[in-house]
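Trainee: Need coordinates for the below:
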Amino acid sequence: MTQPEVPPRELVRISDPQAIRALAHEARLAVLEELFSAQTTRTATELATRCGLTPSAMSYHLRALEKYGFVERAASEGDGRERRWKAAGEDIVVKSFGESPAARYTFLDVQINAFRERIRKEMLRRDAEDASGHGPDEDRAPVLTTGLLFLDEDARQEFTDRMFALIEEFEKRAPQEQRSVDGERMYYMVSMVPDLADQPEKAD
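Mentor: Down below sits the predicted model:
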């Protein structure tokens, strides 16, 4: 049986260093995660509630993200009293061409710091849960797991393809009602880096 052709993901490609620097803010990063993952619309008030900001402060950040093409104004819903926003695509590709990598490093720091804070809060929650005697009996998903794999080029490509295919499967599995502003969320961070210890350093 012929498999149906899967349409390519609509990517938002960012190479302007100023646009990359515009992402170096925790609230803006949270907005992008929310809109690109949910693939539905949100108001500034809904996003502000999630980020602990005022609606006016969130509107400022949304306009900045709109300026660089990350988000778009969406069609009004209901009585249309408040503007709605949506992601400008399905995924973001960030790459700075011919520029200092400083903007990308700043963006990376914001991402890592935000995830570090999520891990800290989850560890505190689990400690409190365990101390109260109401911790779950079953094994919980690890807060963080690291390891080392021995992979040649073919195995590395297979592992990467299967890992991202699994992520995409679960991204698409959630029905629209679960993508509401009150829907249950689980954050993840994936990083794969080669061992560079044995590689010679480049001369200046």
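
Trainee: okay, CA-based contacts and neighbour counts for the rest of this
Mentor: OK.

Trainee: Break down this structure into its strands, ranges please.
Mentor: Along the chain, counting by DSSP state E, strands occupy 11-14, 42-43, 71-74, 84-87, 91-94.

Trainee: Which residue lies nearest the spatial centre of this protein?
Mentor: Centroid check for the chain by Cα atoms, centre = their mean gives residue 33 as the closest residue, at 4.1 Å.

Trainee: in the lengthiest helix in the chain, what's buried?
Mentor: Assignment by DSSP state H gives helix 102-131 as the longest helix of the chain. Across helix 102-131, burial judged by 16 or more other Cα atoms under 10 Å covers 103, 104, 106, 107, 110, 111, 114, 126.

Trainee: Another for comparison:
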Amino acid sequence: MEEPTPPKVRDLDARSLRGLAHPLRMRLLDALRFDGPATASQLAEKLDESSGATSYHLRQLAAHGFVEDDPERGKGRERWWRAVYRGLSVDSALLHDEDPEVRGAADFYMHEVATSQMRNMSTWLGNRGSWAPEWSQVADMSSDTLRLTPELAEELIEKMHALVAEYRDLAVTRNDPRAERVRVHTHAFPISSD
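Mentor: Now for the predicted structure:
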């Protein structure tokens, strides 16, 4: 059964960013966002952590509103968690905040996101032989270099996000049994012209 996608994107502020900017918390949140509800013990096994650590950090994520109890699953003492949001958004102003702690949390968060995305790609490359050949034929790892102004870069990013959103639940609504979860990363950043 396909898990319902959490409905919205959360805009991170300085307080919530400080609550999230921890490697295990980010991995826990990603596991719940991408793989669906789970218990602290299940997450501990999946992430090779202790259940004490996952329990503590799940409670911290809950205190900051990132995760919540999943009442449809918990029976007795078993506590299930689910993600509240399908995505997160960081205001670039946090990267330039006057508080060095906020800047540090924003910088850490961005580096962890980049590391996670590269880990996704490396995992795909390492496991692609276990997938049907049609998936290897359509997987994409491309890049291009454009000459853009900040305004054109912003326009391009908005169009890419809108296009991805169009495809979000298409396969589910078409009820196609061949549908798989497909991770899409977008990156747009300036590079030196040296």
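
Trainee: now the equivalent of the residue nearest to the centre of the first structure over in the second structure: how far from residue 14 of the second structure?
Mentor: By TM-score structural alignment, residue 33 of the first structure lines up with residue 30 in the second structure. Relative to residue 14 of the second structure, residue 30 of the second structure is positioned 20 Å away (Cα to Cα, to the nearest Å).

Trainee: do the same with residue 103 of the second structure
Mentor: Separation of residue 103 of the second structure from residue 14 of the second structure (Cα to Cα): 9 Å.

Trainee: one step back: for the strands of the first structure, which one ends up most surrounded?
Mentor: Counting by mean count of other Cα atoms under 10 Å, strand 84-87 has the highest mean neighbour count of the strands of the first structure, with a mean of 24.

Trainee: what stretch of the second structure does it fall on?
Mentor: Using TM-score structural alignment, strand 84-87 of the first structure pairs with 80-83 in the second structure.

Trainee: which other residues reach that stretch?
Mentor: 6, 29, 32-33, 36-40, 58, 66-71, 73-74 (Cα atoms under 8 Å, 6 or more residues apart in numbering).

Trainee: now stretch 113-124 of the second structure
Mentor: With Cα under 8 Å, 6+ apart, stretch 113-124 of the second structure has contacts from residue 185.

Trainee: equivalent range in the first structure for that stretch?
Mentor: The aligned range for stretch 113-124 of the second structure is 111-122, by TM-score structural alignment.

Trainee: What is the mean deviation of the matching stretch from its aligned residues in the second structure?
Mentor: Its aligned residues in the second structure lie a mean 2.7 Å from stretch 111-122 of the first structure after superposition (mean Cα distance after the TM-score superposition for the first structure).

Trainee: State the distance from the residue lying closest to residue 90 of the second structure once chain neighbours are set aside to residue 71 of the second structure.
Mentor: Sequence neighbours aside, residue 12 is the residue nearest to residue 90 of the second structure in space, at 5.3 Å (criterion: Cα to Cα, 6 or more residues apart in numbering). According to Cα to Cα, residue 12 of the second structure stands 26 Å off from residue 71 of the second structure.

Trainee: Do I have it right that the residue nearest to residue 90 of the second structure meets residue 88?
Mentor: Yes - using Cα atoms under 8 Å, residue 12 of the second structure is in contact with residue 88, at 6.8 Å.

Trainee: how far away is residue 187 of the first structure from residue 131 of the first structure?
Mentor: 24 Å.

Trainee: Then residue 175 of the first structure?
Mentor: On the measure of Cα to Cα, residue 175 of the first structure and residue 131 of the first structure end up 35 Å apart.

Trainee: same deal with residue 110 of the first structure?
Mentor: For residue 110 of the first structure relative to residue 131 of the first structure (Cα to Cα), the value is 32 Å.
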